[in-house]
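> what follows is a predicted protein model with its sequence.
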Amino acid sequence: MKVFLIGFMASGKTTIGEELAKVLSYRFIDLDQFIEKQEGQSIKAIFELLGEEKFREIENKALRDVAAMEGNIVIASGGGTSCFYNCVDFMNKTGITVYLRAEVEELLARLIESKTERPLLWGKSKDELNNYIIRVLDERKKYYEKAKITVGINDLDVNNLADTIRAINE
């Protein structure tokens, strides 16, 4: 079975994904790391050299490649993965989607520290970043809310999430 973690950047998909994979005894794949290994360059470099549109094409192919792998896998998608190429529908057909829902204030606090590493956030002031999060979260919400499971990151218990996933899989 495949478990796809979706949600805004910095919502904890990688950190929670690693924990969840351990609890479920599944393999873990971070989609961004998978892309970087396949492409031989960082996500930042791909954005700089090829632009977002080409990155989204690469990301879509990588998602489908990972989903086609044998075995049980927890997959941490990128923040925008579920919002392009009908990927959220693909993930729902292929496995279980989990939306890690975070409030704007929490995302801002997390992203202010890492904005130089994230191509879509380069050069934004705190106010610009806050406005960006509000706008993009509003645009992406319709995709994120298609997930089979939604859990708030502040009250997330990985063991309970694992139990919910096991119950759905039975």
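Now that the structure is in, tell me what you want to look at.

> CA atoms for contacts and neighbours, from now on please.
Fine.

> longest helix of this protein?
helix 43-67 (DSSP state H).

> so what does it touch, helix or strand wise?
In this structure, helix 43-67 makes packing contacts with helix 31-39, judged by 3 or more C-alpha pairs under 8 Å, 6 or more residues apart in numbering; DSSP states H and E.

> roughly how far does the residue nearest to Ile133 when sequence neighbours are not counted sit from Gly123?
Spatially, and ignoring its direct neighbours in sequence, Ile133 is nearest to Val104 (6.6 Å; C-alpha to C-alpha, 6 or more residues apart in numbering). Taking C-alpha to C-alpha, to the nearest Å as the measure, Val104 falls 19 Å from Gly123.

> which one of these two is surrounded by more residues?
Neighbour comparison, Val104 and Gly123: the larger count goes to Val104, with 15 against 11 (by other C-alpha atoms under 10 Å).

> and here is the other one:
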Amino acid sequence: MSETRDKTTPEDTAFLQTVGERVRNARARRGMSRKILAKDSGVSERYLAQLEGGAGNISILLLRQIARAMDLPITDFLGDRAPLGVDQALLLRQIEDLSPEQLQELQGFVRDRFGVAASVKRHIALIGLRGAGKTTLGQLLAQAFGLQFVEMAKEIEVEAGLSLNEIFDLYGQAAYRRFERRALERITADPAPKVIATGGSLPSEPTTYAHLLTHCFTIWLKASPEEHMGRVVAQGDMRPITGQSEAMADLKRILTQREALYTRADMAFDTAGKAVTQAAADLATALRAHPAWLARDAAE
């Protein structure tokens, strides 16, 4: 059963007009007549005219044909931001093959050379796989530093006006990611310092993770795969027990894939073999002594 809509909203109309304008501008930059674009894309001139005028509710497949005919990514027409200029596109092409180490070096150069000031990281954010202790240690860390504790999962629900299950069931993962980004932007816009427990998969979303790293002193809570799984089961989730070997293999694979992302955090803290109270005390001590945290305090 497909979802239908009775009418086009003003927001829909504005979006269609933006898409049409981008197609028209891209065609003009390439010196292509509408007739030539119709021939190369297989989309009729009449339909192109409707599209460029903001009146054509084009399908994704037809828009992909148009993008291919102009040798452009389809995101140039659909993205929230305007398409890149020539210099921006050239710069992005040049950095595509840089290693993570080279990219970090480039970030430092841009910051130092062009005076791009680093944001003061007022908040503390905890990242890591499920079962890392983000909520438990986050609450204790907030108490130790006299800060507000924020659970991202709950803030996403507030942002959406729905439970997490309802978000996924009704709108899917893409919508969840949008609500996650909006919730994080709202939380970090508040200058009152907080301790934020994030979702385990947040680092997998580049723009959201970049925002987190920019505005939060980020701590990766590490643990062994076995401890991660044991803690998940202790929380009452018995699914890993059903297919334990497969669940463990999945967990190890996820940890391997995300490790390079987690290492971008300002600090890593290993919780392996530690009771909760001891881990919380050690984390607070390590944070207070960390050079980047001391530099943050000095900047404040």
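Thanks, I have the structure now. Bear in mind the structure is a predicted one, so any value in this text is a computation, not a measurement.

> just to revisit the earlier point, what residues does the longest helix of the first structure touch?
Outside helix 43-67 of the first structure, the residues that touch it by C-alpha atoms under 8 Å, 6 or more residues apart in numbering are 2, 31-32, 34-36, 77, 81, 84-85, 87, 94, 117-119.

> identify the residue spatially nearest to whichever residue in the second structure pairs up with Ser77 of the first structure, adjacent ones excluded.
Under the alignment (TM-score structural alignment), Ser77 of the first structure maps onto Thr198 of the second structure. Distances taken as C-alpha to C-alpha, 6+ apart place Met152 nearest to Thr198 of the second structure, at 5.2 Å, with adjacent residues excluded.

> tell me if I am right that Ala147 of the first structure is in a strand.
No: read with DSSP: H, G, I helix; E, B strand; the rest coil, Ala147 of the first structure is coil and lies in no strand.

> what number of residues lie near it?
Other residues lying near Ala147 of the first structure total 23 when counted by other C-alpha under 10 Å.

> with adjacent residues omitted, what lies nearest to it?
Leaving aside its chain neighbours, Ala147 of the first structure sits nearest to Thr97 (4.9 Å; criterion: C-alpha to C-alpha, 6+ apart).

> who touches the one you found in this structure?
Val3, Phe4, Leu5, Ile6, Val88, Met91, Ala147, Lys148, Ile149.

> for stretch 284-298 of the second structure, which positions count as buried?
By neighbour count with 16 or more other C-alpha atoms under 10 Å, stretch 284-298 of the second structure contains the buried residues Ala284, Leu287, Trp293.

> and those as JSON lines, adding distance to Leu90 of the second structure and secondary structure?
JSON lines is the format used below for those (distance: C-alpha to C-alpha, whole Å; DSSP: H, G, I helix; E, B strand; the rest coil):
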{"residue": "Ala284", "distance to Leu90 of the second structure": "45", "secondary structure": "helix"}
{"residue": "Leu287", "distance to Leu90 of the second structure": "40", "secondary structure": "helix"}
{"residue": "Trp293", "distance to Leu90 of the second structure": "36", "secondary structure": "helix"}
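
> now name the helix or strand holding the aligned residue in the first structure for Leu213 of the second structure.
Under the alignment defined by TM-score structural alignment, Leu213 of the second structure corresponds to Asn92 in the first structure. Using DSSP states H and E, Asn92 of the first structure sits in helix 87-94.

> mean shift of that helix relative to the second structure?
For helix 87-94 of the first structure, the mean deviation from the second structure after alignment is 2.0 Å (mean C-alpha distance after the TM-score superposition for the first structure).

> check the offset of the next helix or strand after that helix from the chain's centre.
With elements assigned by DSSP H and E, the helix or strand that comes after helix 87-94 of the first structure is strand 96-101. Relative to the centre of its chain, strand 96-101 of the first structure is centred 9 Å away, using C-alpha atoms, centre = their mean, to the nearest Å.

> any buried residues in strand 96-101 of the first structure, and which?
Residues Ile96, Thr97, Val98, Tyr99, Leu100, Arg101 are the ones in strand 96-101 of the first structure that count as buried (16+ other C-alpha under 10 Å).

> contacting residues around Pro10 of the second structure?
Applying C-alpha under 8 Å, 6+ apart, we find Pro10 of the second structure in contact with no residue.
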